[in-house]
Every structure is written in structure tokens, then in C-alpha cells.
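[1] Sequence first, predicted model second:
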Amino acid sequence: MPRPKKHIFRIQFHNNNRIYELYAHQVSQSEMMGFIEIGQIIFGEHTKILIDPAEEKLKLEFEGVKHTYIPHHSIIRIDEVEASGKNRILDAEGSTVTSFPGSTIMPLKS
């Protein structure tokens, strides 16, 4: 019996004036209000002799992390894709995408 195909998501978000692009199998609304939960981050196979230093940096940063929680206001976009690509970090300088400041918590109505 064929195994069901795992979903692959590309997540782009702001972190420390940089734009992170990660590929993962799990993306969901977190139980913590205002956060997106990302799990099973996909890193490239090292079957080649060449190693991408940017992806290695991300692999070290997320080493041992089961799930990471990203604030809603840091998310640029989430896409479901056919295949994973290279995880990367881009400079946000010169980017036309700006993170919207503020909270996603709605005030209580009286």
C-alpha cells in the first residue's frame, strides 16, 4: 500500500533584520496565541561533496529543535510546494517587504 505523500511547506519570515526561508513538513496554528508552529524542518541531504554554508548555519541554529514558534507578524508567506529547496537567509535590506509592527492580540469588547 503506498504511503501518503507528506506535505512540504516553504515558510518565509523576518528574524533579526533578515528574511529566513525554511522548508518543513508541518505548519499549524500554535496553541500559544499569536504564533505559527513549524515542525519537521527539512534540510538537504549531504550526498554531494559541496556543502552550502548558509544551509549549514541554519542547520546548526535549528539543531535539536522539534518545533519552532514564529510570531504571526513576522510571517511573510507560507506556500505548499511540490518539492523542498535550499533553506536560506537573505538580507532584508533593500527588500520591499516590511514587517507590520504591533500585536495580533485583539482587545476585549465591553
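    Noted; the coordinates are in hand.
[2] contacts and neighbour counts: CA atoms only from here.
    OK.
[3] quick check: longest strand of the protein.
    Among the elements of the chain assigned as strand by DSSP state E, the one spanning the most residues is strand 18-29.
[4] Just name whatever secondary elements the helix or strand following that strand is in contact with.
    Using DSSP states H and E, the next helix or strand after strand 18-29 towards the C-terminus is strand 35-41. Other helices and strands packing on strand 35-41, by 3 or more Cα pairs under 8 Å, 6 or more residues apart in numbering; DSSP states H and E, are strand 18-29, strand 67-71.
[5] take a look at this one as well, against the first:
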Amino acid sequence: MAGKQRLYRISFMNQGQRYELYAREVSHGTMLGFVEVGKLVFGEKTSLLVDTSEERLKQEFADVDRFYVPVHAIVRIDEVKKAGPVRVIDGEGGSKVTPLPFYTFGSDGKK
């Protein structure tokens, strides 16, 4: 399996919405406190039905080679066998996941 490319499903919060995207590259990156995401994967057009959520995300990330998500905004990262639909879910989307408290790196909590 030397030539097999890994595929990841990344769920993260952005401006009160939960994004769920697929990518070939996910790492801790070089910026402290951020997860680096690259090589986004979008579904193939196999039917006449157009998913407006997916089209919106394709437009939003059209010129993006890689992007960085703050660690505290990550809900989940899974390695998967195949890509599913990319989507944006308003609010928490019924999620029972509680985000970790926000922490500023280098801060000792004192003012």
C-alpha cells in the first residue's frame, strides 16, 4: 500500500457554523495552535442534483492551497476510506460535543 493516499474528514467550527470537509493533508503545521489542512477533496458530479452547500464551499475555497484552523475550533478529524458530502451545518448541528475551553498560548492566566 505504498502509493495509497490518505483521506481525512475534518469537522471544525467557523463563525457559528460547523464545516465538514475532506482533505488529503492534515498536520499540526508550523504555526503553533493551528491545524494545517491541504489538498481539499470535493465530490464528483455524478448526477444532475446540485448540492448548494458543496457548491458554496467549492467557491469559498476555490483559490485556497491550504488553510489553518485554530486547534480549539476543531471538532473532529477522522481518517476515512472514501469522501462523503462536504457540508456546512448551522449552529452546533445538534452536536453533543462540548468544545474545549479557549486557551491563549503563552498565557499563564494572570492579568
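    Perfect, I can see it now. What you see is a predicted model, and the numbers here were worked out from it, not measured in a lab.
[6] sorry, back to before: and the longest strand of the first structure, how far from the second structure on average?
    In this overlay with the second structure, the average offset of strand 18-29 of the first structure from its partner residues is 0.5 Å by mean Cα distance after the TM-score superposition for the first structure.
[7] Distance from the chain centre to that strand, please.
    2 Å (Cα atoms, centre = their mean, to the nearest Å).
[8] before we move on, back to that, among the helices and strands packed on strand 35-41 of the first structure, which is the most enclosed?
    The highest average neighbour count among these, using mean count of other Cα atoms under 10 Å, belongs to strand 18-29 at a mean of 19.
[9] That one vs strand 67-71, what angle?
    Strand 18-29 of the first structure and strand 67-71 are oriented at 110 degrees to each other (axes from the mean of the first three to the mean of the last three Cα atoms, to 10 degrees).
[10] Please work out the angle formed by the directions of strand 18-29 of the first structure and strand 35-41.
    Orientation check (the same axes, to 10 degrees): strand 18-29 of the first structure against strand 35-41 gives 100 degrees.
[11] sorry, back to before: so which elements touch the longest strand of the first structure?
    In this structure, strand 18-29 of the first structure makes packing contacts with strand 8-15, strand 35-41, strand 88-91, judged by 3+ Cα pairs under 8 Å, 6+ apart.
[12] Swap in 10 Å and give it another go.
    strand 8-15, strand 35-41, helix 53-61, strand 67-71, strand 75-81, strand 88-91 (3 or more Cα pairs under 10 Å, 6 or more residues apart in numbering; DSSP states H and E).
[13] So for the last one, what gets flagged as buried?
    Taking 16 or more other Cα atoms under 10 Å as the neighbour-count basis, strand 88-91 of the first structure is seen to contain the buried residues R88, I89.
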